[in-house]
Structures are given as C-alpha cells and as structure tokens.
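Colleague: Take a look and give me a structure for this.
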Amino acid sequence: MKSTTRNSETPILDVKGLNVEFWVGGEWVTAARDINYTVMPGEVLAIVGESGSGKSVSSMTLLGLLPKNGRTSGSAKLNGVEMIGASQSTLRKARGNNIAVIFQEPMTALNPVFTIGFQICEALRVHNPTMLPQDARARALELLTLVEMPDPEKAFNSYPHQLSGGQRQRAMIAQSLSCDPDMLIADEPTTALDVTIQAEILELLRNLHARLNSAIVIITHDMGVVADLATNVIVMKQGDIVERGEVREIFHNPQHEYTKKLLDSVPHLGRGEATGKAAVEYDMEPMLALENVTLEYPKHGRVPAFKAIDNASFTIHPGEIVGLVGESGSGKTTIARAAVGLLPVAGGSMKLNGIELNGISRSDMAKLRKDIGIVFQDPGSSLNPRWPIGESIAEPLNLAGGFTKEQISKRVEELLDQVELPRSFRNRYPNELSGGQRQRIGIARALALEPKILVADEPTSALDVSVQKRVLELLLEIQQRLGFAVLFVTHDLALVDEIANRVVVLNHGKIVEQGATDQILRKPQDPYTKRLVMAVPVPDPDEQVARRQARTASINLEEVAKAQAAAESAKPAADEPASE
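Modeller: You can find the predicted model right below:
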C-alpha cells in the first residue's frame, strides 16, 4: 500500500471555474456554474444545498461519472493532475487509487451477485496487479476490521443482501479505503440510516480521517451531519456557490439569506416545545387503541412465522399526533400496516374508531378504510406514473363509490387548494412534479375521504429540509383544522419533537417507553431511548461536540458495567469451592 504521509501545504484538489451542463429539451441547461474551491489534506469540506443545487454533479464530474448528455468546462486538478477532459486511462488510475466515493445507497452501488470480500479484493487487484490472492484477502479482512465490521470473516463471505444497512455502508467504506485514497467523496452517506447507525458511521469517518489524514468532501442536506463532521462548508443554490466559510462561522453567523433559510428549516432536537401543538382532549374515546397486541408475519415456505410485535399497548385520540419511533426492524411499519388492515392481528385487541380489528372480515375492513388515510414514504413510487395527478387524488373517491363525476371533480380541486397546489396540476403526471409537490399530492389523496386517522410512514425522509418544513407545516395546519388523529412513523426524533403530542418508543417489537413528547425526549428513562436521543445530530457544532462526548462517555460506562457484570457472573458462588 502507498504511504499515507501527505504534504499538508499542497491542495489535494484544486477546482477553478468548473461548469457542468446537460442537454435537455434541445438546449444546454446549467447545473453548476463557475465553481471554485480547494481541499487540503486532513480537511473535511461539506457541500450543502437542496436537490438540484449542483452539489452532487459538480463532485461526480471529478471522476468522469456524468451521463452522456452532460458536458464540463473549467479545471479540477487532483494532486496536480487535470481531471476535466482526462483520458479514460487517467480516470481509471485515479478512481479508487487517488479519489474514492462512498455512495448514498450501498445496496445499489455494491454488486448483488458477488460477495463483499470478492468486491474489495477486486478493487485491490485492479490497482495492484501483482498482489497475490491471499494478500488481497488479508488486506480486505484488515479493512473490514478497520471499519469496525462486527464479524469481518463472516462479512467477507456474505452477499450485500445478507448485511444490514449499516454493515453495507461499512463494507462500501472499506472498499473505498482499499487503496488508501488521498480524498473521499461521501455522497449523503447516512441519509437512509437510523440515528444510532448514522452516529456510528460519522464516528467511523471521523476516526478514519484522523488516522489516515485523508481529505473528505461530504455532500449532504443534513445540517446536523455537517455540524458533526465538517471543518469547512460550501453552500450551493441552483448551481452557484452562495456562501462559504469555517463551519462555526456558517452556523453561528450566516450571511446569505439562503443559508439562513436552510438553517432555519432544520429541526433541532430540544427546541420542539416552542412549536404550537394542538391541544388534545384525552377524556374522549381513542381513535386507535392497542391493548396487548401481538403481530406476526405468517410462515412462508421454509421461513418460519415471525413475531414482529409483542404485547404492545397504546392509544391515539382525536386531534392527537403520536410519534412511533425506533430503529429499522423495531416494528414501526408493522404496526402501521396492521392499523390500516394490511396485516391481521394475531393476538390482543386493536380497535379503530371503536371497531375491533382482530378477526374483522374483509368486507367490514373495506367499509372501515374510508376512515383511514395513508401517506407513504416515497411519493414517487406510490403514485401511478400513467395516471394524471387528478386521477390519483380521485382514486379513493372512486373506490368508495357514491360520488358523481361532478362531486369528484369538485373534491379534487378542493384538495389541491388545501395542499396549496394550482388546480391545473390535476392534468400533470407525477414525473412533472418535484418531490415536495408529489408528497403534497400524497397528502391530498390521503385526505380525499376526510379520514378520522392518518397514518404517515416516514412522509418527509426523502425531502430537502426546507421542503420538509413546508410539507410538515401544511400537514399540521390541515390536521389542526380538520381534527383527525395522526400516527407518525419515523426514526427522526427532531421531527417528532416539533409536531408530536406523545411518543411511543419501539425496540425489537416491544414498547420500551411512551409518554408526553417533552418527557420522553428531555427526560428519557429507558437506556434504549437515551441512546436514540443522544445519537441525534443537532445543527450546532459546539452543541454537537458536547453531545458526542456525552454519548461516548455513556457508551464507555455501559461497556464498563457489562464487563463488571460478566466478571461477577464468572466468579464461583460463595458456597462453591474454586476449581483447581
């Protein structure tokens, strides 16, 4: 492997006058304009901005990864070598060896038909043709150990689908580090991860950065991640750099209005009490009531039945928003599926508007569904791409029956008004709308039959922070006006802090804690809840440092307690003689 000693006074990357354009609809459209910046050894540069700001395309240009309809101009020198207009041999030599990418979604970036070990070894041997297979294997295991993979040997022989999301991201980081690159480009590396896994990956990147002195360019719209990891920040808007500076300067004294707007849009855990939440009358009959509920996925072929939820009890009242939180696999979506009748109740009682769902017939469930609205996580895949928006919004009305064409048309226009979209949008198709606009359509469709309860499953996780803020404000505004209950399924505790009246915390199918939002998020009692709260990055560099230190101290105390408990259990009982 090459030496990791680098000249700290010479830029690893020097970008000057970089422009990126795409041929769209018979004309060249600018995606990035006159981009200038340098990246020094050991620097962590965050490039932030909303979707379409040009942050990703300007970085992918450095590796020659633009689609065929793209073109570039300007200069980008990597260790003094020009990358703009470089030959394929130059690019191949640089990729992985001098510059590597950690992509947003490892499941699509890793080859599903090859093991993790094979893919890491392949990267090693491409850049080191004389490396022996056994040496590549040893180096791959060393890299998997470096990124703190729980069981490196097992992961080496595993396929991507056999690993969790956090483990796949670690495997991708290991592959990216295989040739000791001078610079890493991390493109939204933690967006799809739970907060605890996100905290672990950020800690891993921080440790690797300190150990290897590699430069990191992190592309993100998560200002909490920026506060946690970055040393310098570039803010992009519609292809232009509108502000740049040291991370504390950007957070504490932003100059550009767009930067101020971005920071203002970020939910900040600990400040949710300032948001006006609807008052709830808890003496009313609950809209959704779970009592000792068990939910199971039935046996499928050789796969045995799996108990996803065990003995869960909580309620949601009219006009109340309850946040259902926990990591992936905790059972959040399972409860949401059961609440809308997509999964049978295996045990206990689940009542929707006073009607028992355990054992309910299909016909009765079909009648009850008019009282339920659903907002899905990905509005793009939940809308029929072949239908105009108006038809998608009208679908629940058509399925319910009893409405004339005129009534349906009028209701569609009313719903578009409610979600603040022009009525002319009813004739557009989903691909003609932005992500935020599609999510507004999803909300409009969910409200078509004036439901008494809305189930929102990660409804804003795919949106930029400013769009997310406006969609949530809109949802809250409609909810407080119409008074329906909301089951808000998410792993984002900062969002829950802003909008929820109460919080239910799930861990491996069991409710470990529930109560008022202020109580759960400010004074958590269960160790799992404490760990979740401490893992949430906040958009303040100084506060984030303090939280990270507290989290590390807490983890160390837990490890000490576990070691002490293990030592105690290993001691012979007082009435037993010690073994010779």
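Colleague: Could you use CA atoms for every contact and neighbour count after this?
Modeller: Noted.
Colleague: Val471 against Arg440, yeah?
Modeller: Yes - with contact defined as Cα atoms under 8 Å, Val471 reaches Arg440; the gap is 6.9 Å.
Colleague: In terms of neighbours, single out the busier of those two.
Modeller: Arg440 (25 against 21; other Cα atoms under 10 Å).
Colleague: what about that one, helix or strand, and which?
Modeller: In the assignment (DSSP states H and E), Arg440 maps to helix 435-446.
Colleague: Compute the number of surrounding residues for His161.
Modeller: 14.
Colleague: Now do the contacts for it.
Modeller: 107, 112 (Cα atoms under 8 Å, 6 or more residues apart in numbering).
Colleague: Correct me if wrong, but it is in a strand.
Modeller: No - His161 is assigned helix when assessed by DSSP: H, G, I helix; E, B strand; the rest coil, not a strand.
Colleague: any idea how far it lies from Asn207?
Modeller: 27 Å (Cα to Cα, to the nearest Å).
Colleague: repeat for Met107
Modeller: The value you get for Met107 to Asn207, if Cα to Cα is used, is 24 Å.
Colleague: Ok, Ala494 next?
Modeller: In terms of Cα to Cα, Ala494 sits 26 Å off from Asn207.
Colleague: neighbour-wise, which of Met107 and Asn207 wins?
Modeller: Between Met107 and Asn207, counting by other Cα under 10 Å, Met107 is the more crowded of the two (17 against 14).
Colleague: To check against the first, give me the structure of this:
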Amino acid sequence: MSAHAPEHLDVRDLTVTYPTRAGDVRAVDGASLSVAPGEALVLLGESGSGKSTLARTVLGLPGRGARVGGAVRLSGTDLLTLGERALSDVRGRRIGYVPQDPDAALDPLRRVGAQVTEVLRRHRVAESRRAARRTVPDLLEVAGIAEPDRVARSHPHELSGGQRQRAAIALALACAPGLLIADEPTTALDALVRGRVLDLFARLRTDRGIALLLVTHDIRVARRIGDRVAVMRAGRIVEAAPVEKLLTTPEHPYAAALVAAQPGGLR
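Modeller: So this is what the prediction gives:
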C-alpha cells in the first residue's frame, strides 16, 4: 500500500487548560515544537509533565472540558479549526496513533484482522472488504509480526504483549499516515521486544519518510530513536536540542538532572 505524502507537524504556543473545582489547571503552557518528514522528535519528561496531553491534543483529543489555544498545523492544515468529522478523517489517515497500552487500541471481542479491515474500509483506503482483507497480512508483517495469518485470526487475548503492541502499530499504519504519534509505546515491553519496536519505527522513517513524535520518560529510548529531544516540565518545553547535544551537554537544570539519572531513565 502506498504511503500518503510525508507530513510536517508545527505546534506553536499551545496551551491546554482544564477547569477544576480548585481553579483552572494548565497542563500544557505555551509549548512549541516541529517535526519534519523523516524526523523523530522525542518528547521527554516525567509523568504529569504534559507530554501525553500535548500529543493527544495534536490528535484533537485533549479531553473533556479542555480549553485549547495556540496553533497545531499539519502540513499547513490548522487542526484546531477542524470539526470532529474532519478530525476523525485526519486521525488514522494522515496521523497514526500508537497508545501506551495496546489494549486501548484493540477491541478484545474482535479478531485482529477484522479490526484492521474495518480501519481500511472506514477511511476508504481499500476499494472493497475483500481487498481490505487481502491487505491485512502485509500490514501485520510490516509491523514486525512473524506469523501474520495466525495473528489476523486471533483475538487480542490470544497474543503476547509484544504481539498486541505490534498489532496496535499495524492499526496505526493501516492507512499509511505521514505522521506517527507514539505515546510510551515500549513501556510494558521487555528489552528485546522494545528494541525491535524502535527499530521498526526507524525503518518507517527511512523507507516511508514518516514523521515520528515519540512520547517517553525513558532516556534510553530517546538516545536510540531520536534526532531531536524536547524536554517537558510542568507543561512547558524547557529545552529542545539534537539528541546527542542534549544528552551530553544539557543546558537547563531540569534536563541536566534527567541526564544525571541515567542509565535507568525516569521513574
């Protein structure tokens, strides 16, 4: 299946505010970043820093009651001005999303192949249901699944954690998006499977020119996959730099503290 045109993500002065009984809480506070085609930007920070909120806001899913300001542009399309119908078309077709927990992406009651088929049909990528079914094994294989026919016939609970995560990646890649957002995609995986998933992301960037925004708390992931790293703290991006520069000579005290916490990453 041919990929869509590579996408360029540009986020400027993004704010995400939630009303609470105690007053407004600003989860993202004036954050700006960009991801070019074929580039990997790692959004690094502790739990609660706002990195997942930023990623989900790019998808148009900031959460109930959120007030969003600033600009989010995908190759010139202002995503913050789109209605839900237009956004749902962007999600999956132009932006693929891999959540931390693959069970959040997979329906436990349906076979994996049927779920991938539905995505292809919903976004009108395949001309017929039969054509969509024929595409499923290839998509699962692209996601690094060694037995695509068996996995396609399986329910999620019949798969290992690594296989479920790869099935979730196949769902995200089904429509050949130009931007992939991955939110802590390797947290629950062992070191071997984690490395294979990150290698898969690297191949997608090389082979398809896909832009990758990867959210993580793990400095090892940033070192392995990132071109650039943006460090978030309390909703703000406190430092952004090429990965080797940030991990060897960080300038912001918070970024320096994260690097000093190596090799285990953040807890």
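Colleague: re earlier: residues in structure 2 aligned with the helix holding Arg440 of structure 1?
Modeller: Aligned by TM-score structural alignment, helix 435-446 of structure 1 falls on no residue of structure 2.
Colleague: after that helix, next one along is what?
Modeller: Moving toward the C-terminus from helix 435-446 of structure 1, the next helix or strand (DSSP H and E) is strand 453-457.
Colleague: Which elements pack onto that next one?
Modeller: Counting contacts by 3 or more Cα pairs under 8 Å, 6 or more residues apart in numbering; DSSP states H and E, strand 453-457 of structure 1 is packed against helix 332-339, strand 372-375, strand 485-490.
Colleague: Now do the first one against strand 453-457, angle only.
Modeller: I take that to be helix 332-339 of structure 1. For helix 332-339 of structure 1 against strand 453-457, the angle by axes from the mean of the first three to the mean of the last three Cα atoms, to 10 degrees is 150 degrees.
Colleague: and helix 332-339 of structure 1, which stretch of structure 2?
Modeller: Going by TM-score structural alignment, helix 332-339 of structure 1 lines up with nothing in structure 2.
Colleague: again, but for stretch 488-500 of structure 1
Modeller: Mapping stretch 488-500 of structure 1 onto structure 2 (TM-score structural alignment) gives no aligned residues.
Colleague: chain center to that stretch, what's the gap?
Modeller: Chain-centre distance of stretch 488-500 of structure 1: 13 Å, with Cα atoms, centre = their mean, to the nearest Å.
Colleague: Stretch 552-563 of structure 1 too?
Modeller: 27 Å.
Colleague: Show me what counts as buried in that stretch.
Modeller: Ser554 (16 or more other Cα atoms under 10 Å).
Colleague: Find me the equivalent region of it in structure 2.
Modeller: Using TM-score structural alignment, stretch 552-563 of structure 1 finds no match anywhere in structure 2.
Colleague: Tell me, how many residues neighbour His256 of structure 1?
Modeller: 13.
Colleague: again, but for Thr5 of structure 1
Modeller: Neighbours of Thr5 of structure 1 using other Cα under 10 Å come to 11.
Colleague: for the helix holding Arg440 of structure 1, packing partners?
Modeller: Counting contacts by 3+ Cα pairs under 8 Å, 6+ apart, helix 435-446 of structure 1 is packed against strand 372-375, helix 379-382, helix 389-400, helix 405-418, helix 465-482.
Colleague: Pull out the buried positions in it.
Modeller: 435-446.
Colleague: need these in a markdown table with distance to Gly26 of structure 1, can you?
Modeller: A markdown table is the format used below for the buried residues of helix 435-446 of structure 1 (distance: Cα to Cα, whole Å):
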| residue | distance to Gly26 of structure 1 |
| --- | --- |
| Gly435 | 24 |
| Gly436 | 27 |
| Gln437 | 26 |
| Arg438 | 26 |
| Gln439 | 30 |
| Arg440 | 30 |
| Ile441 | 30 |
| Gly442 | 32 |
| Ile443 | 35 |
| Ala444 | 34 |
| Arg445 | 35 |
| Ala446 | 38 |
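Colleague: corresponding residue for Glu184 of structure 2 in structure 1?
Modeller: So, by TM-score structural alignment, Glu184 of structure 2 is matched to Glu188.
Colleague: got it, and Gly50 of structure 2?
Modeller: Under the pairing rule here (TM-score structural alignment), the equivalent of Gly50 of structure 2 within structure 1 is Gly54.
Colleague: For the alignment partner in structure 1 of Val112 of structure 2, which non-adjacent residue is spatially closest?
Modeller: Using TM-score structural alignment as the criterion, Val112 of structure 2 maps onto Ile116 of structure 1. Of all residues not flanking Ile116 of structure 1 in the chain, Phe156 sits nearest, at 5.3 Å (Cα to Cα, 6 or more residues apart in numbering).
Colleague: For that neighbour, which residues are in contact?
Modeller: Applying Cα under 8 Å, 6+ apart to Phe156 of structure 1 gives the contacts 115-118, 140-141, 144.
Colleague: Identify the residue of structure 2 aligned to it.
Modeller: Using TM-score structural alignment, Phe156 of structure 1 pairs with Ala152 in structure 2.
Colleague: Give me the distance between its match and Gly178 of structure 2.
Modeller: Noted for Ala152 of structure 2: a distance of 24 Å to Gly178 of structure 2, by Cα to Cα.
Colleague: Over to Val125 of structure 2?
Modeller: On the measure of Cα to Cα, Val125 of structure 2 and Gly178 of structure 2 end up 14 Å apart.
Colleague: between these two, which one's more packed in?
Modeller: Here Val125 of structure 2 and Gly178 are compared on neighbour count by other Cα under 10 Å; more neighbours surround Gly178, at 29 against 17.
Colleague: mind checking how far that one is from Leu213 of structure 2?
Modeller: Gly178 of structure 2 sits 11 Å away from Leu213 of structure 2, going by Cα to Cα.
Colleague: just Ser160 of structure 2 next, same as before
Modeller: For Ser160 of structure 2 relative to Leu213 of structure 2 (Cα to Cα), the value is 25 Å.
Colleague: Pick out whichever of these two has more residues nearby.
Modeller: Leu213 (24 against 10).
Colleague: Would you confirm that the more buried one contacts Glu184?
Modeller: No - using Cα under 8 Å, Leu213 of structure 2 is not in contact with Glu184; the gap is 10.6 Å.
Colleague: where along structure 2 do the strands fall?
Modeller: 9-20, 23-35, 40-44, 67-74, 77-78, 95-98, 179-183, 211-216, 228-233, 236-242 (DSSP state E).
Colleague: Just list what the second one packs against, helices and strands only.
Modeller: Right, the one you point to is strand 23-35 of structure 2. Here strand 23-35 of structure 2 touches strand 9-20, helix 51-58, strand 211-216, strand 236-242, going by 3+ Cα pairs under 8 Å, 6+ apart.
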